[in-house]
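> Here is my input, please return the structure:
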Amino acid sequence: MSTMLITSHPAPVREAIGRHRDALDADPVAYLEENGTRLTEASRAAAASYLGMHPAHVALTDSTTMGVGLIYTGLKVGPGQEVLTTDEDYYVTHESLRHLTDATGATERRISLFDDISEATDGGIVQRIVDAIRPETRLLALTWVHSSTGLKIPVGSIAVALQEINAGRDEQDHVLFGLDAVHGFGVETDSFFDLGVDFLMAGCHKWLFGPRGTGIAAISERGLGAVRPIVPTFDDARVFSRWYAGEDYALSNNGRTLTPGGFKDFEHRWALAEAFALHEEIGRARVAERTHTLAGDLKDALAGIRGVSVVTPRQPGLSAGIVCFDVEGLEPEEVVSRLRSRSVVASVAPYPSAHVRLTPSIRNSEAEIEAAARAVRSII
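As a prediction, the model looks like this:
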């Protein structure tokens, strides 16, 4: 139950990787020159279709970390402006915002979304964010599903609240909304526009069951105007061709200009389209329902074990596939070690307040949920 870390390649993805790898090994230059652009754009188009947006608004990355770093460190802010995030956000968000503020003179501020996660509510989370917005706030940087606790925040409701705030501001002062979406992406059914964010960054080698080392960054029209490229691209041919001709190549941003250039694990990037196709074939609603059902069954089973405290909210609206818990009298690392000795793959949240994590997904069965609960019961 380790989908939140890294996944096995399902058969269609594995076969596509092998097909591209073999062709590259046979004649790497010809295969790259004849197919590279077409296959890259097929992966971009598949990601865009999944999110319900135009491919020009999708950048291809290697991971959530790369996407968050590219977007946040490339944000156009300066002295007198601030970026707002939360105590509950992950190292990658905090570190990227530190790089941004060090380089620009903007400031960073953090708030807590709740006092006690057991009492967290949609309305309470939204209100805390609204109350924290200041005139100088330029970016709100949040995480859809917290890998520390499994809490899923009400992104759509937050976006609506920001729209109301932005309605009274000049466009250059709008609060932009950035989202580390990796633990909702591939689980939930929301499109980019359902979420209402400006930036959505996610790795594809977790819940989407995509190739290892792939990710995306999706950007709104407003977001494209507010961020600058960090790494030179080769995906937008106009940039290189204008440079080559000695012409001005300061073009307006799009997903291609924001895609880092250089040689990649092409066979993995090109197999990304198969991962999206597999999810679409199964059905996104079915994926979401199945994931939530299994996670709910696991939470119920763990809650019935004496000495186990489930940290993740029980309500489906406040959680997704991550299930975090504590075992009385045992450190999280010891729980993980004991579970792995019983063939249950758990992990520890890499946060100051560490918890044990199990993350059931559509590759799991009801019998495996029961087996995981039995394993937890056996170590106490």
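
> C-alpha from now on. contacts and neighbour counts both.
Noted.

> who are the neighbours of the lengthiest strand in the chain, in terms of helices and strands?
Longest strand in the chain by number of residues (criterion: DSSP state E): strand 137-143. Helices and strands touching strand 137-143, by 3 or more C-alpha pairs under 8 Å, 6 or more residues apart in numbering; DSSP states H and E, are strand 82-86, strand 176-180.

> Redo those strands as CSV? Include distance to Ala46 and mean neighbour count.
Shown next, in CSV, are the helices and strands packed on strand 137-143 (distance: least, C-alpha to C-alpha, whole Å; neighbours: other C-alpha atoms under 10 Å):
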stretch, distance to Ala46, mean neighbour count
strand 82-86, 30, 22
strand 176-180, 20, 25
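
> compare with the first, here's sequence two:
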Amino acid sequence: ILTSEHDHYSHHESIRFSAARSGASVRYIPLYDSGALANADQIVDRIGRAITAKTRAVGVTWVHSSSGVKLPIARIAEVVARANRGRASADRCLLIVDGVHGFGNQDVDVARLGADFFASGTHKWLFAPRGTGFLWGRADAWPELRPTIPSFDPDGIDTTFGAWADRAELPPTQASFVSPGGFLAYEHLLAVPAAVELHRAIGRDRIAARIAELNAAFRAGAAGIPGLTMHTPRDPALSGGISCFEVRGMTPGQVVARLAEKKIRTTTSPYKVSYARVSAGIMNKLEEIELVLREIRTLAA
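This next block holds a predicted model:
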């Protein structure tokens, strides 16, 4: 399994648990040396060079919450596709994407990115309830998975229940075989379509444009503040809705606490090397971006 050093706890630990069960080895590589100086060609080249004949899965995150860097997933998919040329089906390398900080704020069709599997929570940018999300997969990739939790999905229950009743083997895996088991929180599940409808009513393109505008405005303003180091690229092709930064002489926690005193909600990145983060959504205004920048200038002075 090949992954990056920049991924989130939940992705890294999922990989570690899977490797422990299967006996697979895991390799962690840096995709860039500095988030602010991240380069698409370098990212793609490093992944391409790290894939070997033994690599069976490449796990990456679309937008890193550690740095705000947005990966060129479509180009990474091309590299994985090239690596698969001439391989037998059993030796296929899968591209698995954690898309939580790109889904809902980018004007992109997930199914066209080229990934084999794409997972995302829906409580971040789609405004659905916590605990909801989805796993999308290519039709020809589902058979590569093995179910781990008995499914109650109505699209597959006749097959899964029938196999259990007859003590028979399941047919090749399909999406409904790996959906969550047990009883769902229906009030949460039923709220997801409403969140999707709101998103569609506003327009995916308008949402993506607004989020790009607001966050680009923050990064442009922050770049001119003495004593502030920005760790997110200003290139819109390599950045999304998260901006990571640090203020000289202050810890990320101190920055967040001081801004909270001004009723400005920011966060620290939950990583070994942590930064303060600003993330503007469609509920924000350019005037609020200016307010945040003004308060950060005061902190950095």
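
> TM value for the aligned chains?
Here the superposed chains carry a TM-score of 0.95, computed using TM-score structural alignment, normalised by the length of the second structure; 298 aligned residues with a C-alpha RMSD of 1.4 Å.

> could I get the helices and strands packed on strand 137-143 of the first structure as CSV with distance to Glu333 of the first structure?
As requested, these are exported to CSV (distance: least, C-alpha to C-alpha, whole Å):
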stretch, distance to Glu333 of the first structure
strand 82-86, 26
strand 176-180, 26
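
> For Leu113 of the first structure, find the nearest of these.
Comparison of these against Leu113 of the first structure by C-alpha to C-alpha identifies strand 82-86 as nearest, at 6.8 Å.

> Going along the chain, name the strands of the first structure.
Counting by DSSP E, the strands of the first structure are 58-61, 82-86, 107-111, 137-143, 176-180, 199-203, 215-219, 308-310, 323-327, 347-348, 356-358.

> any chance of those strands in a markdown table, plus distance to Ala16 of the first structure?
Formatted as a markdown table, those follow (distance: least, C-alpha to C-alpha, whole Å):
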| stretch | distance to Ala16 of the first structure |
| --- | --- |
| strand 58-61 | 18 |
| strand 82-86 | 39 |
| strand 107-111 | 43 |
| strand 137-143 | 31 |
| strand 176-180 | 28 |
| strand 199-203 | 19 |
| strand 215-219 | 17 |
| strand 308-310 | 39 |
| strand 323-327 | 32 |
| strand 347-348 | 30 |
| strand 356-358 | 29 |
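
> what about the alignment partner in the second structure of Ile133 of the first structure, neighbour count?
Taking TM-score structural alignment, Ile133 of the first structure has Ile51 as its aligned residue in the second structure. Applying other C-alpha atoms under 10 Å, we find 19 residues neighbouring Ile51 of the second structure.

> now do the one 10 residues further on
Burial measure for Thr61 of the second structure: 25 neighbouring residues, criterion other C-alpha under 10 Å.

> ok, back up a step: measure the mean distance from the longest strand of the first structure to the second structure post-superposition.
In the superposition against the second structure, strand 137-143 of the first structure averages 0.2 Å from its aligned positions (mean C-alpha distance after the TM-score superposition for the first structure).

> repeat for stretch 371-378 of the first structure
Mean deviation for stretch 371-378 of the first structure: 1.5 Å (mean C-alpha distance after the TM-score superposition for the first structure).

> what range in the second structure matches that stretch?
Residue span in the second structure matched to stretch 371-378 of the first structure, by TM-score structural alignment: 291-298.

> Quick one: residues in contact with the matching stretch.
218, 221-222, 225-226, 259, 264 (C-alpha atoms under 8 Å, 6 or more residues apart in numbering).

> Same check on stretch 121-141 of the second structure?
94, 100-101, 103-105, 111, 115-120, 174-175, 188-189, 191-192, 195-196, 199, 281.

> Pull out the buried members of those.
94, 100-101, 103-105, 115-120, 174-175, 192, 195, 199, 281 (16 or more other C-alpha atoms under 10 Å).

> Let me see the ranges of the helices in the stretch 201-350 of the first structure.
221-224, 237-244, 266-270, 272-282, 284-303, 332-340 (DSSP state H, counting those that start in this stretch).

> which residue lines up with Cys204 of the first structure in the second structure?
Aligned partner of Cys204 of the first structure by TM-score structural alignment: Thr122.

> for Ala354 of the first structure, that is, sorry about that
In the second structure, Ala354 of the first structure lands on Ser274 (TM-score structural alignment).

> can you tell me how far His101 of the second structure sits from Arg146 of the second structure?
His101 of the second structure sits 27 Å away from Arg146 of the second structure, going by C-alpha to C-alpha, to the nearest Å.

> no wait, Arg204 of the second structure
34 Å.

> and if you look at Val255 of the second structure?
45 Å.

> swap in Arg87 of the second structure?
In terms of C-alpha to C-alpha, Arg87 of the second structure sits 21 Å off from Arg146 of the second structure.

> again with Val247 of the second structure
Counting by C-alpha to C-alpha - Val247 of the second structure and Arg146 of the second structure are separated by 47 Å.

> out of those two, which sits in the more crowded spot?
Val247 (22 against 13).

> what residue of the first structure matches up with the more buried one?
So Val247 of the second structure corresponds to Val327, using TM-score structural alignment.

> So which residue is smack in the middle of the first structure?
Val182 (2.0 Å; C-alpha atoms, centre = their mean).

> picking up where we left off before, OK, contacts around the nearest residue to the match of Val247 of the second structure once chain neighbours are set aside?
Using C-alpha to C-alpha, 6 or more residues apart in numbering and skipping the chain neighbours, the partner closest in space to Val327 of the first structure is Val308 (4.7 Å). Applying C-alpha under 8 Å, 6+ apart to Val308 of the first structure gives the contacts 302, 325-328.
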